[in-house]
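> Below is the structure, and that's it, no one-letter string:
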């Protein structure tokens, strides 16, 4: 029974380890409101190593450094926008999980619409080709007789 309890405890620790990326007391701010604000900012910033994770979810060294930077600036009393703007100015649009809409990022935002439109056009063209294609020609008398003979042999 003890082994089972220890095994379950170990499994729970392994399963929640990645979810608590900021769970280290050394990284957390003592003020819960400031820590919540820092985590909110961190969830909007992309880990430059993992690329599909926020810095709050990533275990990469760069993400850890960015978390520390965000917390330092929040602790210094900067607003959320100024912290975000500082990181954005330093790392560019790529660091934002939701990049702004501008001339540089417009193709990124438009790409899903373009791909869906091209897919819809392709489906319409395929449908028209199928509808316009004539059906099979009717059997001639000779072919019908041959088919009847084959059916009798079966």
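Happy to help now that I have it. The model shown is predicted, which means the values in this text are computed figures rather than measured ones.
> make it CA atoms for all contacts and neighbour counts henceforth
Will do.
> Centre of the chain to the helix or strand where residue 70 lies, how far?
Counting by DSSP states H and E, the element that carries residue 70 is helix 61-75. When distances are taken as Cα atoms, centre = their mean, to the nearest Å, helix 61-75 is centred 23 Å away from the chain's centroid.
> okay, now the one to match up with it:
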């Protein structure tokens, strides 16, 4: 009976994944380069997208990514810029849509304290542990002198 349950579960998962495949969002295949009104607009877009993470690549900025969704998001950011939105409003829009992950520098909030202060905390704990180990060894050497030496 257990084998039958596993077989049914595997069939259901396979069928569900096949049915869900067409539901994935399709990226806009418009690969035409962005047209800027002036150099200031181009620089602002590049500066802003350099502060944003590509939601597909995850290790590249939106400015550096060549993923289709990154191209679409750059278009979206340019559209929002032309609508008169500030950089903060554009970031807020993208955070609302994709979460804090889209920001390379997330805001300092209780939910991100571990992200911001975790490395320093680990460094302090490591230094404390190292200090304890070194001080215990030095105390042992002082407490138990070597009696094998002749004076």
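Received it, and whenever you're ready, just let me know what you need. Bear in mind that the values here come from a model prediction, so they are computed numbers and not experimental data.
> now what about the TM-score between them?
Put the two chains on top of each other and the TM-score (TM-score structural alignment, normalised by the length of structure 2) is 0.69; 118 aligned residues with a Cα RMSD of 2.1 Å.
> After superposing, tell me the mean distance of the helix holding residue 70 of structure 1 to structure 2.
Superposing on structure 2 and averaging over aligned pairs (mean Cα distance after the TM-score superposition for structure 1), helix 61-75 of structure 1 comes out at 1.4 Å.
> equivalent range in structure 2 for that helix?
Following TM-score structural alignment, the aligned partner range for helix 61-75 of structure 1 in structure 2 is 68-82.
> in the matching stretch, what's buried?
Neighbour-count burial for stretch 68-82 of structure 2 flags 68, 69, 70, 71, 72, 73, 74, 75, 77, 78, 80, 81 (criterion: 16 or more other Cα atoms under 10 Å).
> Stretch 116-131 of structure 2 too?
Neighbour counts over stretch 116-131 of structure 2 (16+ other Cα under 10 Å) mark residue 116 as buried.
> Now tell me what touches it from outside.
Stretch 116-131 of structure 2 has contacts (Cα atoms under 8 Å, 6 or more residues apart in numbering) with residue 108.
> can you map out the helices along structure 2?
For structure 2, the helices defined by DSSP state H occupy 2-20, 39-50, 68-82, 87-98, 113-143.
> what about those helices, which gets the closest to residue 32 of structure 2?
Minimum separation from residue 32 of structure 2 across those (Cα to Cα) falls at helix 68-82, 9.6 Å.
> Under the alignment, what does residue 105 of structure 1 map to in structure 2?
Across the two structures, residue 105 of structure 1 finds its equivalent in residue 112 of structure 2, going by TM-score structural alignment.
> can you check residue 50 of structure 1 too?
Counting by TM-score structural alignment, the partner of residue 50 of structure 1 is residue 57.
> The spatially most central residue of structure 2: what's it in contact with?
In structure 2, the residue lying closest to the centroid (Cα atoms, centre = their mean) is residue 101, at 5.0 Å. By Cα under 8 Å, 6+ apart, the contact set of residue 101 of structure 2 is 53, 55, 95.
> With residue 95 of structure 2 instead?
Residues in contact with residue 95 of structure 2 (Cα under 8 Å, 6+ apart) are 101, 102, 103.
> one more time with 10 Å
By Cα atoms under 10 Å, 6 or more residues apart in numbering, the contact list for residue 95 of structure 2 reads 52, 89, 101, 102, 103, 106.
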